[in-house]
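> mind looking at a prediction? Sequence and model below.
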Amino acid sequence: MKYVFLIGLLLTTSAAHAQTDEMMADIKKECVNDWRGNYAMQEHCLLRQVKAFLAMHDIYKADRTKKESAILDACLTQWPRGTGHNWPMVQHYYNRQNAARKRLEN
């Protein structure tokens, strides 16, 4: 149920359905490859990837400073996965780096 809801959100937040379908196919392929025969972990992997993608999509669409954009670019470079990205790690790295930047600027 959660998976269907998150996929619905993903489809409504993405401007290009073809890109969304391609990204979802990549996420599913990677989760299946990582967890062959373990359907519970495949589902868990899919949920984590989609949830993190949605969070990063919101950040991508928001107004960002040059520093925030540089951090985001570094995250995407740092955490490739298959033909896409390891979205939970991109999200974690972005949040960690951005929080440290804010602490250092204060």
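Cool, the structure landed.
> rest of the way, CA atoms for contacts and neighbours
Will do.
> pull the longest helix from this protein.
Ranked by residue count and defined by DSSP state H, the top helix of the chain is helix 39-61.
> what packs against that helix?
helix 2-13, helix 17-34, helix 87-105 (3 or more Cα pairs under 8 Å, 6 or more residues apart in numbering; DSSP states H and E).
> columns mean neighbour count and distance to Lys66 on top of these, output as CSV?
Formatted as CSV, those follow (neighbours: other Cα atoms under 10 Å; distance: least, Cα to Cα, whole Å):
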stretch, mean neighbour count, distance to Lys66
helix 2-13, 14, 24
helix 17-34, 16, 26
helix 87-105, 15, 12
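> try this one side by side with the last:
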Amino acid sequence: MMISMLENVANFGTAVCGALAAYFWWKVAMENTPATKNLTAEMTNFDWLTRPLAAQARNNKMGATFASLGAALQVVVALLKLASLRFRQIGAMFASGNCGGTMRSRVLAAVVAVIATTSIAFADADTMAGIKAACTADWPGDYSMQEFCINNQVESYNHLVQINSGNQNGDEKAMLVKCLGDWKTATGSDWSMVEFCYKDQHEAYERLNGK
């Protein structure tokens, strides 16, 4: 609820900044700059030219400032969407009972630094169908979050495909199988949580084996 409210505030701020940027750039366009002027011997300055040019420069600067603020607020919106998705995933992990005390501490630490990069990713048709169905169910009517969720899930799926096709030993293969079983869903798997689970298990495995 809090994240959703902050998203709305950031979106409203973006709209306000866009309107202000448009206003100042409109003032630039409407500023009357004389193309020519008859000079006389008594004329000692060029205020007739420098004043409108200075006004244009000020308005240009203000327009660019508000446009930049609007762009920055959209970055905030994207991060808030990411935070919302991560909190939902972590909440699901706690609810499922798949994390002990040590892992809970590490999950809570990870919440503080929201980590992710969104990119266009690809999966086979059956996997994509399951992902779309899950994201649609998780975010009904919120198409922006559905798109974000799909990209996040498919990116994790592709990472897991790379891991599975790599040079794994028996223990590492068992970890992946366990995580896939732990995060099986009605539509397939929660690939983001499978990836999180595997990486967490693999890091602990390497520490225990002195790697």
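Right, received. Where do you want to start? Bear in mind the structure is a predicted one, so any value in this text is a computation, not a measurement.
> one step back: so which of the helices and strands packed on helix 39-61 of the first structure comes closest to Leu72 of the first structure?
Closest approach to Leu72 of the first structure among those is made by helix 87-105 (6.1 Å; Cα to Cα).
> so how much does the closest one differ from the second structure once superposed?
Its aligned residues in the second structure lie a mean 0.5 Å from helix 87-105 of the first structure after superposition (mean Cα distance after the TM-score superposition for the first structure).
> and if you look at stretch 44-58 of the first structure?
Looks like 0.4 Å for stretch 44-58 of the first structure (mean Cα distance after the TM-score superposition for the first structure).
> identify the residue of the second structure aligned to Cys75 of the first structure.
Using TM-score structural alignment, the partner of Cys75 of the first structure in the second structure is Cys179.
> who's in contact with that match?
Residues in contact with Cys179 of the second structure (Cα atoms under 8 Å, 6 or more residues apart in numbering) are Val194, Glu195, Cys197, Tyr198.
> tell me which element it falls in.
helix 170-182 (DSSP states H and E).
> flag every buried residue along that helix.
Judged by neighbour count (16 or more other Cα atoms under 10 Å), helix 170-182 of the second structure contains these buried residues: Glu172, Met175, Leu176, Cys179, Leu180, Asp182.
> before we move on, what about stretch 4-11 of the second structure?
So stretch 4-11 of the second structure, judged by 16+ other Cα under 10 Å, has buried residues Glu7, Ala10, Asn11.
> same question for stretch 56-65 of the first structure.
Met56, Ile59.
> who touches Trp87 of the first structure in this structure?
Contacts for Trp87 of the first structure were tallied using Cα under 8 Å, 6+ apart; they are Arg48, Gln49, Val50, Ala52, Phe53, Met56, Trp79.
> again, 7 Å this time
Gln49, Ala52, Phe53 (Cα atoms under 7 Å, 6 or more residues apart in numbering).
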